[in-house]
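J.: My questions are about this predicted structure, shown below with the sequence.
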Amino acid sequence: MKSNFQTIINSEIPVLVDFFAEWCGPCKALAPILIQVKEELGAAVKIVKIDVDKNQSLAAQYQVRGVPTMLLFKNGEQVWRQSGVLQKNEIITIINSK
């Protein structure tokens, strides 16, 4: 996943990465919000979900200490980071402002 991850985030299209865990309640609340974000923005954003339990080295590399944690990348650069659940309009505003 690590080599694929670099390819994915090296995109001109903003890439929103959701670090989550299956056992995490707030992560389950965020999942349908991210679906709504994708439905609204379509091809203007890529959304990638990373299970921290299955990708521990990637989570450690980005110092993900709690879930959910969202990171936004543009051209391979991290431009935003937030832990916790945000609402659809907040996430869309952030993606459009970067």
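T.: Yes, it's here.
J.: contacts, neighbours, all on C-alpha from now
T.: Noted.
J.: how about the helices in the chain?
T.: 2-9, 25-41, 56-61, 88-97 (DSSP state H).
J.: I'd like to know which of those is closest to Asn75.
T.: helix 2-9 (6.6 Å; C-alpha to C-alpha).
J.: Pull out the buried residues from the closest one.
T.: Ile8, Ile9 (16 or more other C-alpha atoms under 10 Å).
J.: One more: stretch 21-28?
T.: Ala21, Cys27.
J.: One more: stretch 75-84?
T.: Quick answer for stretch 75-84 (16+ other C-alpha under 10 Å): Gly76.
J.: Show me the contact partners of it.
T.: 6, 9-14, 26, 66-73, 98 (C-alpha atoms under 8 Å, 6 or more residues apart in numbering).
J.: and the comparison structure, right after this:
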Amino acid sequence: MLLHTVPRKSFSELINSPGMPVLVDFYAAWCGPCKTMAPILEQVATQHGGKVRIIKIDVDRNAAVAQQFRVQSIPTLILFHQGKPVWRQAGVVPVAQITQALQAYMS
């Protein structure tokens, strides 16, 4: 599932998805490296189907959520498991590195 604008309350509910890791991509429409991440995340979504939820958060539209998680550079990926951040990486991240981070949390 790829979402772009998520109200703060809904975001909290989404990252608390029981039994499924949630990968959040903090991005901006004007960000070149963020555009590079889009096909990488699509590939991750295709490879891991219903085992992970992927959410895209536009930091310009959701500044409060970005501030809550201290996102200082974009793109930033944060992996949540049972509502808690368990992995974080800024910059363009290859599929293999994302998959490795997901392995421990996918059922």
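T.: Okay, I see it. Predicted, not measured: the structure shown is a model, and the values here were computed from it.
J.: Mind checking the TM-score on these two?
T.: Taking TM-score structural alignment, normalised by the length of structure 1 as the basis, the two superposed chains have a TM-score of 0.97; 98 aligned residues with a C-alpha RMSD of 0.7 Å.
J.: of the helices of structure 1, which approaches Phe19 of structure 1 most closely?
T.: helix 56-61 (7.4 Å).
J.: The closest one corresponds to what range in structure 2?
T.: Under TM-score structural alignment, the match for helix 56-61 of structure 1 in structure 2 covers residues 63-68.
J.: how big's the offset between the matching stretch and structure 1?
T.: With mean C-alpha distance after the TM-score superposition for structure 1, stretch 63-68 of structure 2 departs from structure 1 by a mean of 0.6 Å once superposed.
J.: Show me which residues of that stretch are buried.
T.: So, applying 16+ other C-alpha under 10 Å, buried residues of stretch 63-68 of structure 2: Val65, Ala66.
J.: Now do that stretch: distance to the chain's middle.
T.: Put simply, stretch 63-68 of structure 2 sits 14 Å off its chain's centre (C-alpha atoms, centre = their mean, to the nearest Å).
J.: about what we covered before: out of the contacts of stretch 75-84 of structure 1, which sit inside strands?
T.: Per DSSP state E, strands hold the following members of the contacts of stretch 75-84 of structure 1: Thr69, Met70, Leu71, Leu72, Phe73.
J.: residue contacts, the second one?
T.: I take that to be Met70 of structure 1. Leu16, Val17, Asp18, Phe19, Arg81, Gln82, Ser83, Gly84.
J.: what's the closest non-adjacent residue to the counterpart of it in structure 2?
T.: Counting by TM-score structural alignment, Met70 of structure 1 lines up with Leu77 in structure 2. Excluding the flanking residues, the one nearest Leu77 of structure 2 by C-alpha to C-alpha, 6 or more residues apart in numbering is Asp25, at 4.6 Å.
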